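> only the shape, not the letters, is given here:
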């Protein structure tokens, strides 16, 4: 299972943003379009499939945290939010490990949009 490998799957980040995360001794796996149809589990286990190409939104940023303990996760997110605004964040779970990266990203964007719509109605 992918749970034990501590890493961050990163999509849409600049080289500088990735370097800042890596400076905290965190492995970053940069998601490219040729990895988007792969499951999170395959990506984390580095079982790359060159034939899984699919386009993702260029303007989107996403971070998926895998194998972090609660305290590490809180600290890491706080650190990252110090220099990275916006985007979607998620933690890998036994369920979403079977999802493709593209499917998870679409799901997270949909949730964010739903949340923003709900918040507008409460003002």
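Cool, the structure landed. Treat the numbers as computed from the prediction; the structure is a model and nothing was measured.

> alpha carbons only for contacts and neighbour counts from here, please
Fine.

> so what does the lengthiest helix in the chain touch, helix or strand wise?
Longest helix in the chain, counting residues (DSSP state H): helix 101-120. Here helix 101-120 touches strand 88-91, going by 3 or more Cα pairs under 8 Å, 6 or more residues apart in numbering; DSSP states H and E.

> list of residues touching the longest helix of the chain?
The set of residues external to helix 101-120 that reach it, using Cα atoms under 8 Å, 6 or more residues apart in numbering, is 35, 36, 37, 38, 39, 40, 54, 56, 62, 88, 90, 96.

> same thing but 10 Å
Under the criterion Cα atoms under 10 Å, 6 or more residues apart in numbering, residues 9, 11, 31, 33, 35-43, 54-57, 60-64, 87-90, 92, 96-100 lie in contact with helix 101-120.

> just the helices in this structure please.
Using DSSP H, helices in the chain cover 15-22, 40-44, 70-81, 101-120.

> pick the most deeply packed of the ones you listed.
helix 40-44 (a mean of 22; mean count of other Cα atoms under 10 Å).

> for comparison:
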């Protein structure tokens, strides 16, 4: 499946103050505010979230994690962006990019996968 060409940051699990600080940094750089992913989007794929598909009612439990998911950023842009937001993000926040594979995963599956990757990395 194709990637979505819009340059966007999807955010999950941030509190209001964290969202405000992040969006302030983004605004100063002329970047759109982050798009917040709520728990009710857990069963939607990342592509559906990027395309603004309406969420279905869902009672699934999503992990209590913080995630910033970057869509359509080139490596150089991404590294500069991460450097600029590192002061306003929680050190435990998971950072990831949308890939040709992950765009087809549900938010719930992506979070589970990223948590497993983080734990495997910590064990090494």
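Thanks, I have it. Keep in mind that this is a model prediction, so the values were computed, not measured.

> please state their TM-score.
For this chain pair, the superposition-based TM-score is 0.85 by TM-score structural alignment, normalised by the length of structure 1; 117 aligned residues with a Cα RMSD of 1.5 Å.

> sorry, back to before: of the contacts of helix 101-120 of structure 1, buried ones?
9, 11, 31, 33, 35-43, 56, 61-64, 87-90, 92, 96-97, 99-100 (16 or more other Cα atoms under 10 Å).

> correct me, but residue 39 of structure 1 touches residue 97?
Yes. Using Cα atoms under 10 Å, residue 39 of structure 1 is in contact with residue 97, at 6.3 Å.

> which position in structure 1 pairs with residue 39 of structure 2?
Under the alignment (TM-score structural alignment), residue 39 of structure 2 pairs with residue 33 of structure 1.

> dump the residue contacts of that match.
Contacts for residue 33 of structure 1 were tallied using Cα under 10 Å, 6+ apart; they are 11, 50, 52, 53, 54, 55, 56, 57, 101, 102.

> quick one: it and residue 79 of structure 1, what's the gap?
Relative to residue 79 of structure 1, residue 33 of structure 1 is positioned 27 Å away (Cα to Cα, to the nearest Å).

> how about residue 96 of structure 1?
Taken as Cα to Cα, the span from residue 96 of structure 1 to residue 79 of structure 1 is 24 Å.

> again with residue 35 of structure 1
Here residue 35 of structure 1 is placed at a distance of 26 Å from residue 79 of structure 1 (Cα to Cα).

> just give the closest residue to residue 12 of structure 1, not the sequence neighbours.
Using Cα to Cα, 6 or more residues apart in numbering and skipping residues adjacent in sequence, the residue nearest residue 12 of structure 1 is residue 61, 4.5 Å away.

> what does that neighbour align to in structure 2?
That one, residue 61 of structure 1, aligns with residue 66 by TM-score structural alignment.

> now do the contacts for that match.
If you count contacts by Cα under 10 Å, 6+ apart, then residue 66 of structure 2 has 11-15, 89-95, 111 around it.
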